[in-house]
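> Got a sequence here, can you model it:
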Amino acid sequence: MCHSTDSRPPAPPVQGEVASHEQIELTAADGNRFLAYRAEPAEPNGRCVVILPDVRGLHPFYRDLAVRFAEAGFPTIAIDYFGRTADGGERDDDFDFMTHVNQLTPEGIRADVRAATEELSDRGPVFTVGFCMGGSQSWRQAAEGNGLAGGIGFYGALRFIDPPQDGPGAPLLLLRGGADTVSTPEEFEAYEATLDRVGTEHETHVYEGAPHSFFDRSYGEWAEACQDAWKRILSFTERHAQPR
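Here you go, the predicted structure:
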């Protein structure tokens, strides 16, 4: 798992006011009802974010991260993956997440991401931002198009997805820790070669020596990497703020 219960996301370079934030329920096209957390900026920047968490779903870290993105001007929804198999309880350290992860399907994740995307789509182009399992799912959703303007992933676990079969889909931003062992450099080399083959625009940045889950303000030694990652997200979303 990626973050402890007391982990908290780093702040964006410029922090604005947050108009509201609250837990909500969304309904996917297949009728699945699932938890989500929505945060609204006081001054929207014209771009939106759907957060795809790690294997634990709507963990407290990702509710806080939705607020951080709202501080940066993004109307944001962080989703939970487990509406089809789990109740609406807390996704804390007592939650048996792997029982539910093993029941996830690509179709279910796609439907839930689409529901969150459509909830935000009248506010501006929508980008996914994911972590670990959610990082690779973010790349997958955007590479397939799905009405997204782009997909951003931190230390994505490539074992959770199949490589794209066609393209180009939407642009991708891959943010990796150099000391992360969840996916190997060889796996990333093969994945990026596939992206090249199908014509998916992508950019990668590796933070040398950084571990899995470095995007955490409790990791003081990686504060500079966290700020650089924020700047890359802001630049990427500004450059690609057109839905595909």
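> CA atoms for contacts and neighbours, from now on please.
Fine.
> what's the single longest helix in the chain?
helix 223-239 (DSSP state H).
> Next, the buried residues of that helix.
Judged by neighbour count (16 or more other Cα atoms under 10 Å), helix 223-239 contains these buried residues: A223, A225, C226, Q227, D228, A229, W230, R232, I233, L234, F236, T237.
> which one of those is nearest P171?
Comparing these against P171 with Cα to Cα places F236 closest, at 9.0 Å.
> G31: how many residues sit nearby?
Close neighbours of G31, defined as other Cα atoms under 10 Å, add up to 11.
> and it, what is it in contact with?
Under the criterion of Cα atoms under 8 Å, 6 or more residues apart in numbering, G31 has no neighbours.
> Return the distance of it relative to Y81.
14 Å (Cα to Cα, to the nearest Å).
> Could you do R91 as well?
11 Å.
> I am assuming L195 contacts G169, so please confirm or correct that.
No - between L195 and G169 there is no contact under Cα atoms under 8 Å: 9.8 Å.
> Show me which of these two is the more surrounded one.
G169 (26 against 23).
> The more buried one against A143, yeah?
Yes - assessed by Cα under 8 Å, G169 is found in contact with A143 at 4.4 Å.
> secondary structure element for the closest residue to V206 other than its chain neighbours?
Of all residues not flanking V206 in the chain, R176 sits nearest, at 4.7 Å (Cα to Cα, 6 or more residues apart in numbering). Using DSSP states H and E, R176 falls within strand 172-177.
> Following up with a second sequence; could you model it the same way so I can compare the two?
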Amino acid sequence: MGETIKLKSGFDGFELGAYHVQPGDARRGGLVLIQEIFGVTDHIRELADSFADEGYEVIAPSLYDRLEPGFEADYSQEAVAKGVRYSQETPWDQVAGDLQAAVDALKPPVFVTGFCWGGAATWLAACRCTGLSAASAFYGRRISEQKDETPKVPIILHFGKTDASIPPVRIDEIAAAHPDIPIHMYDAGHGFVSDRRADYDADCARLARLRTLALFANNGGGRSSV
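The predicted model follows:
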């Protein structure tokens, strides 16, 4: 359904790949969709396609291309270890520059969402990128590392109550630093949006998606009464 395009990073001029898909019907806006540690996988592409069905032109940048072009991991222990290592070797300033290139490639209004490591990158984009209208971050463990930065656009956060990888203290730190930001807690674990993960929860995934679409709709991406 989509195609591969190239983006020129505002960080260093590097050209990275991205999955790009046009909306299936009337356009509601643009959406930057940020990968998990596993890269731009079939799951990320399916999510992009599903948001396109909702009326969004979607770009999912391949943020590990400097380390391994087209990186796309499975869920094996070895792949997870590589994905974690790549996330640690990818500096936030670079990520911000790459994401700005994705935002700039889309006509407004432009939104951003991301999952796991991409959830933290979503927070980063909301704080540093220009041209965004709203953001929705899913189970971003490393958001707490950036809690001293303040989002410039409306943002909502989604976490699982039984997510062992994100201690409650990290969420409390974010809430204390930004008491005005909505934090939605779900009866689920980490990765509850992905049907490839053991913690997948269809009901929680649907509710979080509805909240995300309502946020986008109420900030320029159409009209909503949700």
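> coming back round to it: the longest helix of the first structure versus strand 172-177: what angle between them?
Put simply, helix 223-239 of the first structure runs at 180 degrees to strand 172-177, going by axes from the mean of the first three to the mean of the last three Cα atoms, to 10 degrees.
> before we move on, what SS does the residue mapped onto A120 of the second structure from the first structure have?
Mapped onto the first structure by TM-score structural alignment, A120 of the second structure lines up with S136. Secondary structure, DSSP: H, G, I helix; E, B strand; the rest coil: S136 of the first structure is helix.
> again, but for G88 of the first structure
Per three-state DSSP, G88 of the first structure ends up coil.
> ok, it touching E25?
No - using Cα under 8 Å, G88 of the first structure is not in contact with E25; the gap is 9.6 Å.
> Overlap in contacts, the two.
Residues within reach of G88 of the first structure and of E25 at once, by Cα under 8 Å, 6+ apart, are F34, L35.
> show me what contacts the residue nearest the centre of the first structure?
Compute the mean C-alpha point of the first structure, and by Cα atoms, centre = their mean the closest residue is G130, 1.9 Å away. When contacts are counted by Cα under 8 Å, 6+ apart, G130 of the first structure touches I51, L52, P53, D54, S136, Q137, S138, I152, G153, F154, G156.
> same deal with A179 of the first structure?
A179 of the first structure touches E208, G209, A210, P211, H212, counting by Cα under 8 Å, 6+ apart.
> The alignment partner in the first structure of I59 of the second structure sits in which helix or strand?
Taking TM-score structural alignment for the superposition, I59 of the second structure sits opposite I77 in the first structure. Using DSSP H and E, I77 of the first structure falls within strand 76-79.
> before we move on, back to that, is it possible to export the buried residues of helix 223-239 of the first structure to JSON lines including distance to D216 of the first structure?
Shown next, in JSON lines, are these (distance: Cα to Cα, whole Å):
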{"residue": "A223", "distance to D216 of the first structure": "8"}
{"residue": "A225", "distance to D216 of the first structure": "10"}
{"residue": "C226", "distance to D216 of the first structure": "8"}
{"residue": "Q227", "distance to D216 of the first structure": "11"}
{"residue": "D228", "distance to D216 of the first structure": "13"}
{"residue": "A229", "distance to D216 of the first structure": "11"}
{"residue": "W230", "distance to D216 of the first structure": "12"}
{"residue": "R232", "distance to D216 of the first structure": "16"}
{"residue": "I233", "distance to D216 of the first structure": "16"}
{"residue": "L234", "distance to D216 of the first structure": "18"}
{"residue": "F236", "distance to D216 of the first structure": "21"}
{"residue": "T237", "distance to D216 of the first structure": "21"}
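> Nearest to P163 of the first structure, out of those residues: which one, please.
When these are ranked by distance to P163 of the first structure (Cα to Cα), F236 comes first, at 22.1 Å.
> What is the burial count for the nearest residue to E201 of the first structure once chain neighbours are set aside?
Leaving aside its sequence neighbours, E201 of the first structure sits nearest to P171 (Cα to Cα, 6+ apart; 4.7 Å). The number of residues packed near P171 of the first structure is 25, by other Cα under 10 Å.
> mind checking what P171 of the first structure lines up with in the second structure?
Using TM-score structural alignment, P171 of the first structure pairs with P154 in the second structure.
> Surely that match and A134 touch.
Yes - applying Cα under 8 Å, one finds P154 of the second structure in contact with A134, separated by 4.9 Å.
> about what we covered before: is the residue nearest to V206 of the first structure in contact with H205, as I believe?
Yes - assessed by Cα under 8 Å, R176 of the first structure is found in contact with H205 at 6.2 Å.
> Neighbour count for the two, which is higher?
More neighbours surround R176 than the other of R176 of the first structure and H205, with 27 against 15 (other Cα under 10 Å).
> What ranges does the first structure have for its strands?
18-27, 33-41, 48-52, 76-79, 126-131, 150-154, 172-177, 202-207 (DSSP state E).
> gap between R159 of the first structure and S183 of the first structure?
Distance of R159 of the first structure to S183 of the first structure, computed by Cα to Cα: 8 Å.
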